[in-house]
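In: after the sequence you'll find the predicted model.
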Amino acid sequence: MTDTKNDHIPPHDKITAALVLEDGSVFWGYGFGKKATAVGEVCFNTSMTGYQEILTDPSYAGQIINFTFPHIGNVGTNDEDEEASTSAARGLVIRQDVTEPSNFRSNAHLHEWCEKQNLVGIAGIDTRKLTRYIRKNGAPNGVICVNDQGEFDIPALVEQAKDWPGLNGMDLAIEVSTKETYEWTSTRWSLEDGFGNLDNPKAHVVAVDYGIKRNILRCLSTTGAKVTVVPATATAEEILSYKPDGIFLSNGPGDPAATGEYAIPVIQELLETGIPLFGICLGHQMLALAVGAKTTKMHQGHRGANHPVMDYNTDKVEITSMNHGFMVDKDTLPDGVKLSHISLFDKTCCGLELEGKPVFSVQHHPEASPGPQDSHYLFDRFMGMIQDHA
């Protein structure tokens, strides 16, 4: 449906949902998933595949995802492609109505799966127009409201969007992190065998869970690491009590500076041990904060599976998967911290290394779930550091 502004009446009686932005813009459409109201930051993702992995990525906590690819739901859903047990995203916006799934792995329709995941969806939106709006104005607060009777209190929904505090200063890692420590040995999926299992680990990695994705854990295990996953609030003493050969700082949602209030002192203490350390996404940002750099909120963020990144160690360009709305300001990197990867879209910092130490991090998602597998080597690089340090 074409969006309208300052028009509080649905264009016809078949309308069952509305997306309302904080500036009063209204996008009319058709609801699916949970029949409810959801508020969050509206962002866009350009991936052509992997909507189920995206919607269960804990890094999307607090966000409503506008998919630029029009055919979302066409391959249905299954039990193997979920990156967490529950969805952290607030809702989703799609162009075409959800069709019946056509894929041999599918065991549920997207509509049914969204109901189970408590996800509020709206279809029939001009997602290209919404994407252009976000590119121009930045990611706004918005509300999806689903009502089968087509009745909407637009002024109240505008106020709800305005009143939502936004992601700046918001610690969401605490909400999506595990509450209990657990061990992980499952390895990456294959078409022939499904998920494997690590039988003979050659190293022990402690992963700090700020919103970790399951495929990151699988990639670590595939390199030979038995993984112990600890909560975001774990102290350095608790982490070191497991006698790790390596330490991993995971991806996650929200403002890194807010999460850093309790995480940065822990990371600084871990850096003093000399144990190899690897960070991804939020973990990358908080590592940067721990060594004295700064982070900042981006205008629209990077979310998609087609982002070119240069690795200065290999002089190779990788196509990567990204999902972040904050970034490390590369101009604030202190002496002794090297820029290792850079986005070829906008020259933002996509990786750093501590010179002379087995410590590195990247902004993108090398676990490729969803996305290309160009950056899988980073897990092998981490295992190589662990073995060299032994």
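Out: Perfect, I can see it now.
In: could you use CA atoms for every contact and neighbour count after this?
Out: OK.
In: where along the stretch 151-300 of the chain do the strands fall?
Out: Per DSSP state E, counting those that start in this stretch, the stretch 151-300 of the chain carries strands over the ranges 182-184, 186-190, 194-197, 203-209, 225-231, 246-249, 277-280, 295-311.
In: redo the ones you listed as a markdown table? Include mean neighbour count.
Out: Listed next are the strands of the stretch 151-300 of the chain as a markdown table, based on neighbours: other CA atoms under 10 Å:
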| stretch | mean neighbour count |
| --- | --- |
| strand 182-184 | 15 |
| strand 186-190 | 18 |
| strand 194-197 | 13 |
| strand 203-209 | 25 |
| strand 225-231 | 23 |
| strand 246-249 | 26 |
| strand 277-280 | 25 |
| strand 295-311 | 19 |
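In: second one coming, line it up with the first:
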Amino acid sequence: MPARQTASEKPTALIALADGQLFYGKGFGATGETVAELVFNTAMTGYQEIMTDPSYAGQIVTFTFPHVGNVGVNPEDDETSDPVAAGMVVKWDPTEPSNWRASEDLVSWLAKRGRICVGGVDTRRLTRAIRQQGAPHVAIAHNPNGEFDIEALVKKARDWQGLVGLDLAKDVTCAQSYQWNEMRWAWPEGYKAREGEGFKVVALDFGAKRNILRCLASAGCDVTVLPATATAEEVLAHNPDGVFLSNGPGDPAATGEYAVPMIRDVLKTELPVFGICLGHQMLALALGAKTIKMNHGHHGANHPVKDKETGKVEITSMNHGFAVDAQSLPEGVIETHVSLFDGSNCGIRIEGRPVFSVQYHPEASPGPQDSYYLFERFAEAMRARKSA
């Protein structure tokens, strides 16, 4: 069983919300202070994948599921090379790993990578605070001697600019282009490289998760990954069969300052285009729609989404704090998917063209596998175009 904090133990960590609310706990991972937006994630598995998802840049994650650390960590489950989320908040202290794939325990892994974390927190109460006031700006601190400048921490939380207007894709994108051919994990061989000729896909890296690239490879794609700031000329120079727009963090309107002109030029070519999460939002912006900041966003692996065209309901993985305003979609752009939690937009397509995107994460990691078919749909669009 996880260690419990006793009444005699002095708190070694503090979460200070911008409105002055304070949550004390037991610090683990790195020591120090950091400021970010606080969100909650309802997934019951995949804490390592969540912490290394580039879409969490600028955010601290509260895990509503209390068992964290039980499967340890291992290099194969990283979605990028290092944790990107600014910190972690949990109810119980992380447990020792008990899994044959674990190569390290969670606490030491977080400490080595400079991530400040807090355990022993009433995460139900904290989650209610997030839902009621929207994803708050917070400062978290871990000090082994238990001394905190509360006034200064609250001020830092209040003074933080937040994610609106913030372009974070430049911070998490790749430094230069590279090729990707690793496919999805499969028992018993694990990860294998794709062999043979495939569809030439250019993937724009706004903060791409590795499992998205694996799903593209498993769908028969030879993937060339380009940095977020790549121009349409650089994209088209690879003579692709299709273009993929990845997930990523921050305000889509800010990243769209340079990405939207690129997308609009790519759309002039009639190439198949597929977008996920931030890529979905920026495709919508390129088509003339608008995006809006959500109250507390969608973060979890149990979100029901309805396909309006088939009536099918998928259980999906989500991680986003902004959404496409469905009321702003122009004529010829069809809303394909909606959230059954709040009715927000979760998918679009251009009528009569192989251009589509979804707000959720069909690659999961973590999450259900209901939506892998979207990668096959993208491959089929490229196949149809090549055979036309």
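Out: Noted; the coordinates are in hand. None of the values given here were measured: they were computed from a predicted structure.
In: in structure 1, what range does stretch 208-216 of structure 2 match?
Out: Using TM-score structural alignment, stretch 208-216 of structure 2 corresponds to residues 212-220 of structure 1.
In: how far does that stretch sit from the chain's center?
Out: Relative to its parent chain, stretch 212-220 of structure 1 has a centroid offset of 13 Å by CA atoms, centre = their mean, to the nearest Å.
In: then stretch 152-172 of structure 1?
Out: On CA atoms, centre = their mean, the centre of stretch 152-172 of structure 1 falls 21 Å from that of its chain.
In: again, but for stretch 373-388 of structure 2
Out: The answer for stretch 373-388 of structure 2 is 25 Å, by CA atoms, centre = their mean.
In: over to stretch 153-170 of structure 2?
Out: 18 Å.
In: what do you get for stretch 111-130 of structure 1?
Out: 18 Å.
In: kindly report the same for stretch 128-139 of structure 2.
Out: 19 Å.
In: equivalent analysis for stretch 228-236 of structure 2, please.
Out: For stretch 228-236 of structure 2 - counting by CA atoms, centre = their mean - the centre lies 23 Å from the chain centre.
In: stretch 215-234 of structure 1 now?
Out: Centre-to-centre, stretch 215-234 of structure 1 and its host chain are 17 Å apart (CA atoms, centre = their mean).
In: just stretch 240-255 of structure 1 next, same as before
Out: With CA atoms, centre = their mean, you get 17 Å for stretch 240-255 of structure 1.
In: which residue sits closest to the aligned partner of residue 183 of structure 2 in structure 1 in space, ignoring its chain neighbours?
Out: Superposed on structure 1 with TM-score structural alignment, residue 183 of structure 2 falls opposite residue 187. Spatial nearest neighbour of residue 187 of structure 1, excluding adjacent residues (CA to CA, 6 or more residues apart in numbering): residue 218 at 4.3 Å.
In: also residue 309 of structure 1?
Out: Per CA to CA, 6+ apart, closest to residue 309 of structure 1 is residue 343, 4.6 Å.
In: is the one you found in contact with residue 307, as I believe?
Out: Yes: counting by CA atoms under 8 Å, residue 343 of structure 1 does reach residue 307; the two are 7.4 Å apart.
In: show me what contacts residue 81 of structure 1?
Out: 52-53 (CA atoms under 8 Å, 6 or more residues apart in numbering).
In: how close does the residue nearest to residue 332 of structure 2 when sequence neighbours are not counted sit to residue 335 of structure 2?
Out: Nearest residue to residue 332 of structure 2, sequence neighbours excluded (CA to CA, 6+ apart): residue 351, at 5.4 Å. Distance, residue 351 of structure 2 to residue 335 of structure 2, by CA to CA, to the nearest Å: 10 Å.
In: okay, those two: which has more neighbours?
Out: Of the pair residue 351 of structure 2 and residue 335, residue 335 is the one with more neighbours under other CA atoms under 10 Å, namely 22 against 13.
In: quick one: the more buried one is in a strand?
Out: Yes: Residue 335 of structure 2: assigned to a strand according to DSSP: H, G, I helix; E, B strand; the rest coil.
In: give me the distance between it and residue 326 of structure 2.
Out: Look at residue 335 of structure 2 and residue 326 of structure 2: by CA to CA, they are 7 Å apart.
In: cool, residue 142 of structure 2 as well?
Out: The gap separating residue 142 of structure 2 from residue 326 of structure 2 is 42 Å, by CA to CA.
In: more neighbours, those two?
Out: residue 142 (26 against 21).
In: pull up the aligned stretch in structure 1 for stretch 100-118 of structure 2.
Out: Counting by TM-score structural alignment, stretch 100-118 of structure 2 corresponds to residues 104-122.
In: and the matching stretch, which residues are buried?
Out: Neighbour-count burial for stretch 104-122 of structure 1, counted by 16 or more other CA atoms under 10 Å, picks out 106, 108-114, 117-122.
In: ends of that stretch, what's the gap?
Out: 26 Å.
In: can you check stretch 105-113 of structure 1 too?
Out: Using CA to CA, the end-to-end distance of stretch 105-113 of structure 1 comes to 14 Å.
In: what do you get for stretch 213-229 of structure 1?
Out: 11 Å.
In: ok, residue 147 of structure 2 - contacts?
Out: Per CA under 8 Å, 6+ apart, neighbours of residue 147 of structure 2: residue 12.
In: and it, what's its match in structure 1?
Out: Aligned partner of residue 147 of structure 2 by TM-score structural alignment: residue 151.
In: try residue 366 of structure 2
Out: Aligned partner of residue 366 of structure 2 by TM-score structural alignment: residue 370.
In: wait, its match touches residue 322, no?
Out: No: using CA under 8 Å, residue 370 of structure 1 is not in contact with residue 322, being 9.5 Å away.
In: return every residue with contacts to both of those two.
Out: Residues touching both residue 370 of structure 1 and residue 322 by CA under 8 Å, 6+ apart: residue 305.
In: can you list contacts of stretch 49-56 of structure 1?
Out: 60, 72-73, 77, 81-89, 369-371.
In: if we can go back for a sec, the residue nearest to residue 332 of structure 2 touches residue 330, doesn't it?
Out: No: with contact defined as CA under 8 Å, residue 351 of structure 2 does not count as touching residue 330 (11.1 Å).
In: what about residue 99 of structure 1, how many neighbours?
Out: By other CA under 10 Å, the residues close to residue 99 of structure 1 number 15.
In: three-state assignment of it?
Out: coil.
In: gap between the nearest residue to it once chain neighbours are set aside and residue 237 of structure 1?
Out: In this structure, residue 99 of structure 1 finds its nearest non-sequential neighbour in residue 74, 5.8 Å apart by CA to CA, 6+ apart. Per CA to CA, residue 74 of structure 1 is found 47 Å from residue 237 of structure 1.
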